[in-house]
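Chemist: any chance you can model this:
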Amino acid sequence: MPRPEHVAETPVPPIPDVDRSKPDLASVDYSAYRTGLSNHRTGLSEHRTQLSEYRTDLSTHRTDLSEFRTDLSEHRTDLSTNRTEMSMRRTGMSFQRTRMSADRTLMSIMRTALSLIGFGFTIFQFFGHLQSSKILIATSHAPRNFGIALVALGILMLTLGIGYHVVFMRSLRAERGAMKGEGLIHGESPYPISLTLITASLLWVLGLLAIASMAFNLGTLG
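Modeler: Purely as a prediction, here's the structure:
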């Protein structure tokens, strides 16, 4: 609704100068004067009514704007809540990615250690069969010692890798548990024991059996 135009300033009708000796004419002049005052008051009253309606429309418009701002604020709050939820989920998934990255690191150590253990055991067995078949005369224990050294190096490397993996995973679990307790992450996804760690432990036991068989001529591995 447009703002009402300003009412032109109109002077109050002047009090008529009547001749008191003529009461009829004085009464007519006073009646005309009252009519003019009444018309003046009516114009002012209509203008006040238009201003009141304009203020009412402005108040209604402000109320609508306030409701819109409230709805917009609630929408922003919902968006902020959703972003916080997604951030918590991403943080929780980052722990899983870190765990899998640690598993991949341990797997690379396992591959190197397995190569060393397998290569050292193969050298030991190969030269042992040559000596037992009288194809190679046993003049030194260098091949045997070299094979044992490779297996020992593989076991040492695997031991260090397992130790580092266990320490890292324990600290990661502790940090995840602390953040879950503070409500910073959901922590709903499972966090099982690493199968890579179990496999590495079995490989470590196999390496010990291999080096015991090589060093003490035991028949553990045939």
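Chemist: drop to CA atoms for contacts and neighbour counts, all remaining ones
Modeler: OK.
Chemist: quick one: the strands in the protein?
Modeler: Applying DSSP state E to the chain gives no strands.
Chemist: the biggest helix by length in it - contacts with which helices or strands?
Modeler: Secondary structure of the chain per DSSP state H: the longest helix is helix 23-132. Using 3 or more C-alpha pairs under 8 Å, 6 or more residues apart in numbering; DSSP states H and E, the elements in contact with helix 23-132 are helix 142-181, helix 195-216.
Chemist: for residue 189, which of those helices is the nearest?
Modeler: The closest of those to residue 189 is helix 142-181. By C-alpha to C-alpha, the value is 11.5 Å.
Chemist: just give me how far the closest one sits from the chain centre.
Modeler: Chain-centre distance of helix 142-181: 32 Å, with C-alpha atoms, centre = their mean, to the nearest Å.
Chemist: just stretch 57-72 next, same as before
Modeler: 34 Å.
Chemist: buried sites along it?
Modeler: Using 16 or more other C-alpha atoms under 10 Å as the test for burial, stretch 57-72 gives no buried residues.
Chemist: residues making contact with that stretch?
Modeler: residue 1 (C-alpha atoms under 8 Å, 6 or more residues apart in numbering).
Chemist: sorry, back to before: is it possible to export the helices and strands packed on helix 23-132 to a markdown table including mean neighbour count and distance to residue 80?
Modeler: As requested, those are exported to a markdown table (neighbours: other C-alpha atoms under 10 Å; distance: least, C-alpha to C-alpha, whole Å):
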| stretch | mean neighbour count | distance to residue 80 |
| --- | --- | --- |
| helix 142-181 | 17 | 20 |
| helix 195-216 | 17 | 38 |
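Chemist: next, the structure of the following sequence, for comparison with the previous one:
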Amino acid sequence: MSSTNDEAPIRPERVTEAPLPAIPEVSQLDPDIASVTLSQHRTKLSTHRTGLSEHRTDLSEYRTDLSTSRTEMSMRRTGMSFQRTRMSAERTLMSVIRTALSLIGFGFTIFQVFSKGRDSGLLKIGTAAPSNFGMALVMLGVLLLVVGIVYHVNFMRTLRAQRNAMVQHGLVHGESAYPVSYTLLTACALLLIGLYAIVTMVFDVARG
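Modeler: Prediction:
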């Protein structure tokens, strides 16, 4: 009795136990006839045991199929746990992107407002502290983004290596591949934008 991985094993039908053959009365029989009668009784008992043994074999195969199905499900759950861990790392990188974007955008806005206001004469400030504060926020956002990208890449490399090792040992399925991380691509693009913002601010400061 076998079953495929996609099908649930079929439980054997319950066997109605037949009564044991009655012990023949041979005390008053001829020895030869008694011997034949007892031999027939032993044959009936053997047939009865054979039927029970076949049913036990079917139940054993059923338990083996159940165990195989449980192992298959456990392997798939482990594979899905890797996917959930990957998605959790993606969400962590998204949080880093949001924080870094807020710092870069807010810092660049502060720098531009105070720089343009000072150049146009609307703001009478003789110190570059507000502009430096804006530049510091942008640099902090870029630094946070660099740390987040490096951590994400190292974590994903470790996760991939562990998953590949478990796939080679047959502990998990390797059917679902890891897709391209668009979150990582977005983080890299934002990093370039942040570096460009820093270069722009440095040139503005040098020119002013």
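Chemist: redo the helices and strands packed on helix 23-132 of the first structure as a markdown table? Include distance to residue 99 of the first structure.
Modeler: Shown next, in a markdown table, are those (distance: least, C-alpha to C-alpha, whole Å):
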| stretch | distance to residue 99 of the first structure |
| --- | --- |
| helix 142-181 | 7 |
| helix 195-216 | 11 |
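Chemist: of all those helices, which one is nearest residue 24 of the first structure?
Modeler: helix 142-181 (99.8 Å).
Chemist: mean shift between that closest one and the second structure?
Modeler: Its matched residues in the second structure lie on average 0.6 Å from helix 142-181 of the first structure after superposition (mean C-alpha distance after the TM-score superposition for the first structure).
Chemist: which bit of the second structure covers that helix?
Modeler: The aligned range for helix 142-181 of the first structure in the second structure is 129-168, by TM-score structural alignment.
Chemist: what do you get for stretch 64-75 of the first structure?
Modeler: The aligned range for stretch 64-75 of the first structure is 51-62, by TM-score structural alignment.
Chemist: what residue is smack in the middle of the first structure?
Modeler: residue 87 (1.0 Å; C-alpha atoms, centre = their mean).
Chemist: tell me the residue in the second structure aligned with that residue.
Modeler: Match for residue 87 of the first structure (TM-score structural alignment): residue 74.
Chemist: now do the contacts for its match.
Modeler: Counted by C-alpha under 8 Å, 6+ apart, residue 74 of the second structure has zero contacts.
Chemist: just residue 139 of the second structure next, same as before
Modeler: Taking C-alpha under 8 Å, 6+ apart, one finds 104, 194, 198 in contact with residue 139 of the second structure.
Chemist: might you report the residue contacts of the alignment partner in the first structure of the first one?
Modeler: Across the two structures, residue 104 of the second structure finds its equivalent in residue 117 of the first structure, going by TM-score structural alignment. Contacts were defined as C-alpha under 8 Å, 6+ apart; by that measure residue 117 of the first structure touches 150, 151, 152, 153, 154, 155, 207.
Chemist: name the nearest of these relative to residue 183 of the first structure.
Modeler: Once C-alpha to C-alpha is applied, the member of the contacts of residue 117 of the first structure that ends up nearest residue 183 of the first structure is residue 155, at 41.6 Å.
Chemist: the match of stretch 64-75 of the first structure vs the first structure, average offset?
Modeler: In the superposition against the first structure, stretch 51-62 of the second structure averages 1.0 Å from its aligned positions (mean C-alpha distance after the TM-score superposition for the first structure).
Chemist: next one: that stretch to chain centre, how far?
Modeler: 37 Å.
Chemist: try stretch 104-111 of the first structure
Modeler: Centre to centre, stretch against its chain (C-alpha atoms, centre = their mean), the figure for stretch 104-111 of the first structure is 30 Å.
Chemist: give me the contacts around that stretch.
Modeler: Under C-alpha under 8 Å, 6+ apart, the answer for stretch 104-111 of the first structure is 157, 158, 161, 162, 165, 196, 197, 200.
Chemist: how about the fifth one, what does it touch?
Modeler: When you say that, I think you mean residue 165 of the first structure. Residues counted as contacts of residue 165 of the first structure (C-alpha under 8 Å, 6+ apart) are 102, 103, 106, 197.
Chemist: pull the most distant pair out of the contacts of stretch 104-111 of the first structure.
Modeler: Largest pairwise distance in those, by C-alpha to C-alpha, is 15.4 Å, between 157 and 196.
Chemist: circling back: any chance of the contacts of stretch 104-111 of the first structure in a markdown table, plus distance to residue 189 of the first structure?
Modeler: Formatted as a markdown table, the contacts of stretch 104-111 of the first structure follow (distance: C-alpha to C-alpha, whole Å):
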| residue | distance to residue 189 of the first structure |
| --- | --- |
| 157 | 32 |
| 158 | 29 |
| 161 | 26 |
| 162 | 24 |
| 165 | 21 |
| 196 | 19 |
| 197 | 20 |
| 200 | 24 |
